[in-house]
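Novice: would you be able to build a 3D model of this:
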Amino acid sequence: MTHGRGAPGGFFGGWAPDRVPVDEWQVLEYNYAGSRKISVPGDFNTQFEDLLFYRDGVWYQRWFDVEPKPGKRYHLWFGGSNYTTSVYLNGTPMAKQVGGYVPYSIDVTDALKSGGNDLVISVNNRLEKHSVPTPRTDWWPYGGLIRDVMLIETPSAHLVNAKVELADLSGRVEGVVATQGLRAGDTVTVSIAELDFSTEVTVGSDGQGQWTAMLKPELWSPENPKLYDVEFATADEQLSDRIGFRLIEARGTEIFLNGKRIRFKGISTHEEPIGRDGAAYSKADFEALFGEAKALGANFVRAAHYPYARHAAQVADELGLMLWEEVPIYWNIAWENPETLEIAKDQITRLVTRDWNRASVVIWSVANETPYSEPRMAFLEALINEVRSLDDTRLVSAALLGDVSRELKDAALYLAAYGAASDEVSKHERDIFKAMLDKAGDHAPAVGSGFELVIDDPLGELLDVVSYNEYFGWYYARFIAPQLGVSEKTVRKLMFKFMEHVVLSAAFDKPMHISEFGAGAKSGKRGEGPWTEEYQAEVYRAQSRMIMNSPQIQGMTPWILKDFRAMLRTLPGIQDYRNRKGLIDENGQRKQAFYVLRDFYEGSWANVE
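Specialist: The predicted model follows:
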């Protein structure tokens, strides 16, 4: 076996191709022996310069040796591949997985041979209008075997999954074990040595068993990320997991962790490592990335916009970072396509059942910036119901857009009040602003009058936390200026004054979370105006004042921790196919706004006890 960049124990650690025609008469329009080697885990886009923009199929092949043992089952386990994957073993089609980012496994016992085995995998990162997500995304659609691939040996009767959770603050702990091949009446031993606890769980005819016990464990929190080694054992198998115990809940417009009120001092991320292009895939990648979140003073990370590698939640558990995990229901998808709904359900099911033992995960998110429609409502309600049926111990949210056209129209009128009273605008612009106010008549606002923006998306009724993406300091000026016939510079300067008097709220008696705000800045670019570090820092100051005005807001995750690859971001010399809203650049250099947000998180807003 060739060893390369694979994780220890990884099935792929490099690529050893060996496929040639049997003689000169056989026509093969491929040649594995003459093809390039690729490291797994890892996306193919950033391993080869000519594949950076490639969105289509790639074939993987390797030989491996194994001696199957009697009474054992063998499973090919994939940590995640993007987006459509077909697996062939010794010439036999084994499985097809549609939908990226999530783990899956294939029982290959019957297809294995003693000695050499030929594994071929096709991975295609092309997205379609019915896929999840669709082809238009604002991140890089990294393709290939982006996470570990392993061959796992189990007994014929084996454990499949286990769930352990704190039931209530009295200290009662509940659990479920799921098995395959065990007979009704067989037992699974669950033990937590540090709590001097062990119990025998009897498996029923459905292969599952439940247990409950009064354990009173030390509770996990950002200040004390306590984890326990929990072991699960059958007569033939022993597995373990590190699990923390905590209780997250919403009461009215507030959020409580372990019975104490808390605010989410957060930041959004993408699954890209610091200092290297491509998809993050190792524990070290997430330790570095989330380490910057801790340095920022964050206690919460929004893992946007898709499921991350399993290491992400494990590292968050250890560091004491609460986590928002999300599936890529992004912008507009095929709401009325039953196959699309099944892909989405599969993604959320695999994510939830992988991470339901991670104390750090406190929010499951089902969507980002999806415009209102009745089909969208039906689709997301079905997905929310799916989540709650799997796990009702966490909060459910979605990043909402609001009514953007109405919000911009209302904001423009308030900006007119500031413009009409300003000595910094031209006479022509002042006349435009005054004409707007005259037209509004009795409804014309005054400078300093409060502007309350209320999020009333009906999806909020189905959520536990109403989250909202807004860009007052960035995109809104670009949209408003041409509508008014004034300069963008004027609108941007007025916007900072206006934001001090903005109140954000939701039409529901629920906590509100600002899931995105931000501004672009090229690291090292200094001066005035957009793309400078100074302008980005001023946006964060203005946003912070707006947050302070808004008592319903219980958390925020500004966009974004690190500059990341994005095909839609093409501005030469500034973006160069990167979204520049990061508080650090792609190599980890901190921008001024990093320190602005850090100072805010050290202030009074976060202190709610």
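
Novice: could you use CA atoms for every contact and neighbour count after this?
Specialist: OK.

Novice: can you give me the strands in the stretch 501-609 of the chain?
Specialist: 502-506, 512-516, 553-556, 564-565, 578-579 (DSSP state E, counting those that start in this stretch).

Novice: again with the stretch 1-150 of the chain
Specialist: Assigned by DSSP E, counting those that start in this stretch, the strands in the stretch 1-150 of the chain fall at 57-66, 72-78, 84-89, 92-98, 104-107, 115-124, 149-155.

Novice: off-centre distance for the last one?
Specialist: So that's strand 149-155. Its chain's C-alpha centre and that of strand 149-155 lie 27 Å apart, by C-alpha atoms, centre = their mean, to the nearest Å.

Novice: the following helix or strand past it vs strand 72-78, what angle?
Specialist: Remark: after strand 149-155, the chain's next helix or strand is strand 158-166, criterion DSSP states H and E. Comparing the axes of strand 158-166 and strand 72-78 via axes from the mean of the first three to the mean of the last three C-alpha atoms, to 10 degrees yields an angle of 60 degrees.

Novice: and the angle from the next helix-or-strand element following strand 158-166 to strand 158-166?
Specialist: Downstream of strand 158-166, the first helix or strand assigned by DSSP H and E is strand 172-180. Orientation note: strand 172-180 sits at an angle of 170 degrees relative to strand 158-166 (the same axes, to 10 degrees).

Novice: also this sequence, please, to line up against the first:
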Amino acid sequence: MSYKSIFMALLALAWSTAFAQDSLISNITSREATSLNGRWQYIVDPYETGFYDYRFKERREDDPEAYWNRAEQANRTERKEHGYSGKYELEVPGDWNHQQPQFVYYEGSIWYKRSFDFIKHKEGSRYFLYFGAVNYRADVYLNGKKLGMHKGGFTPFNFEIPASLLKEKDNFLVVKVDNRRYADEVPTLNTDWWNYGGITRDVKIVELPQSFIRDFVLQLKKTSSSEAEGYVKFNGTPSPVTIEIPALKLKQQVPVSNGEVKFSFKLPKAELWSPEHPKLYDVVITSSSDKVTDKIGFRTVEARGKHVLLNGKPIFMRGICIHGEIPQDVRRAYSDEDARQLLGQARELGCNMVRLAHYPHDERMVRLADSLGILVWSEIPVYWTINFGSAEVLEKAKAQLTEMITRDHNRASVIIWSVGNETPVSPVRTNFMHNLITRAKELDGTRMVSAALEVNYNSGKDLNMVDDPLGEFVDLVAFNEYLGWYGGLPDKCRTTNWGTIYDKPFFISETGAEAKAGFHGDSLTRFSEEYQEWFFKEQLDMLSRMPENFCGITPWLLADFRSPKRNNPFYQEGWNRKGMYDDKGNKKKAFYILKAWYDSKRP
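Specialist: Next up is the predicted model:
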């Protein structure tokens, strides 16, 4: 190993140690919890005054001018240069960009503060502060003490609260949120979506016993329709567990062996989960001190030969890409109502699958997909040109991958973990991405792992090949193509063929063209609804010539969304207009073309 490699490895270890998080608690929805959602007071701090002193040194914990400390004057002579007031409030969960006009483009730090009382339900409990997501860096303080820091704008995290720190009255919780983009973060500086800042998902205080079930997995074995397997992980001393599925009259006791709780048992009477029959079972797992419940569907999924098999049978995926945004409100999606809108629109289009791009969406989305029978591609924001040569960046990507999989590994709807999108081919990049694929398979061997790959558009006359070296390691060979929008006109599809050097299922993870709703012209007029309609007619005709291993498509995308890269003053005005729906929820002409094709593909 070279000195440089050793240095980079040590740097990565130092970073992961310095910023280590408490182990993520999964299945948080079934826990005794106190919501801290609601109105939070705030201070805008673009110069980081509350974090650094005038020499730009991090302030002492007891510094009265640190914004994590109380700002009330002890008397009229005391100098105070910061304060929280009901005059300045933001709603949590929610991005700050849509809540105040001055924050539309804001990138920087905002301090959030919430005072609250707290009733402890049981003596001797442990308490954790849980965040569904904060974009991007969160520094968390309770009653003047720092609980920890987290990076990653779309995945959950939690910190344990020392029992002595949590009071019955007048707790003072402060979160410094910084959504600035940096070259060595995930995602990096350059993205094609709006950088919504803030505490964008739920905040809870979770009450748990001294030894509790931190995480568990219960799934069918990859190639078995009747045998379940999994594990239970404890925070504290492991104890034997009992697994119950009341509807199947199953009650299985599992002992502790070598400090672990692992199990395997038959599920001979289970109805399998599928888009046509999204059966979920109540599951109860009980230890000597704890109990968790969940609703779980049982199904198998794998890439075998030229096909994707769901419950052992080939499936064609009629999909759509979705951004975690509610366009009519120009904001991040976070609520049950938001999930119902987005997935409801996908169902109306005729989809049996969604690609949740380009980051993990709110947990409500995958839980609702479970109950609706919608297959899910879930992705981390390794996007375009991050620093693939950095061991530190790799550790950050692995952390987000781990948090995504830990949160959702019991969701039947999730069939693909994606490790990135449109990453440029190079040996360094391929090694980086291969590391992520390996990590995903270590965490979960029951699902497919993929990424949106690069296309070789110069393979030969009228032939485009997907020969990205990363294709060797993925289960599903997925690629993005925009023939007729970024390359030529849609009629070029008439003579174009596609192929891959890999004997694996073949999938189009993006394709699309922009159209401003209500703007009409002939089919040659860019940004008109007629151009987008023509684009999809030609694309769908071209798909009839796809090779035998073609297994589905997720066009780009469900609804128009905000992007600072899209600056045509007449047709875009800060919006990517490739949606089937516009920013007001109206269907464009292309919607009906795609829906009719999907209807023809139903089993």
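
Novice: circling back: now distance to residue 430 of structure 1 and mean neighbour count too, for the strands of the stretch 1-150 of structure 1, in TSV please.
Specialist: TSV is the format used below for the strands of the stretch 1-150 of structure 1 (distance: least, C-alpha to C-alpha, whole Å; neighbours: other C-alpha atoms under 10 Å):
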stretch	distance to residue 430 of structure 1	mean neighbour count
strand 57-66	57	16
strand 72-78	61	18
strand 84-89	56	19
strand 92-98	56	15
strand 104-107	61	17
strand 115-124	55	18
strand 149-155	63	18
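
Novice: okay but residue 356 of structure 1 is in contact with residue 391, surely?
Specialist: Yes. In this structure, residue 356 of structure 1 is within contact of residue 391 by C-alpha atoms under 8 Å, at 7.4 Å.

Novice: more neighbours, these two?
Specialist: Neighbours per residue (other C-alpha atoms under 10 Å) separate residue 356 of structure 1 from residue 391, with residue 356 holding more: 20 against 17.

Novice: map that one onto structure 2.
Specialist: Aligned counterpart of residue 356 of structure 1 in structure 2: residue 409 (TM-score structural alignment).

Novice: thought its match was touching residue 230?
Specialist: No. Using C-alpha under 8 Å, residue 409 of structure 2 is not in contact with residue 230; the gap is 10.7 Å.

Novice: could you tell me which residues touch both of the two?
Specialist: residue 217 (C-alpha atoms under 8 Å, 6 or more residues apart in numbering).

Novice: any idea how far residue 326 of structure 1 is from residue 372 of structure 1?
Specialist: Separation of residue 326 of structure 1 from residue 372 of structure 1 (C-alpha to C-alpha, to the nearest Å) stands at 19 Å.

Novice: can you give me the helices in the stretch 401-550 of structure 1?
Specialist: According to DSSP state H, counting those that start in this stretch, the stretch 401-550 of structure 1 carries its helices in the segments 404-420, 427-440, 475-484, 488-499, 533-548.

Novice: export these as CSV, with columns for distance to residue 257 of structure 1 and mean neighbour count.
Specialist: Below are those laid out as CSV (distance: least, C-alpha to C-alpha, whole Å; neighbours: other C-alpha under 10 Å):
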stretch, distance to residue 257 of structure 1, mean neighbour count
helix 404-420, 33, 19
helix 427-440, 46, 16
helix 475-484, 34, 16
helix 488-499, 31, 20
helix 533-548, 21, 21
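
Novice: residues in structure 2 aligned with stretch 432-444 of structure 1?
Specialist: Against structure 2, stretch 432-444 of structure 1 falls on no residues (TM-score structural alignment).

Novice: the nearest residue to the match of residue 356 of structure 1 once chain neighbours are set aside: how many residues sit nearby?
Specialist: Computed as C-alpha to C-alpha, 6 or more residues apart in numbering, the closest residue to residue 409 of structure 2 that is not its neighbour in sequence is residue 217, at 6.8 Å. Neighbourhood size, residue 217 of structure 2 [other C-alpha under 10 Å]: 20.

Novice: structure 1: which residue goes with residue 217 of structure 2?
Specialist: Under TM-score structural alignment, residue 217 of structure 2 pairs with residue 163 in structure 1.

Novice: contacting residues for its match?
Specialist: For residue 163 of structure 1, the contacting residues are 175-177, 356-357, by C-alpha under 8 Å, 6+ apart.

Novice: nothing else from me, thank you.
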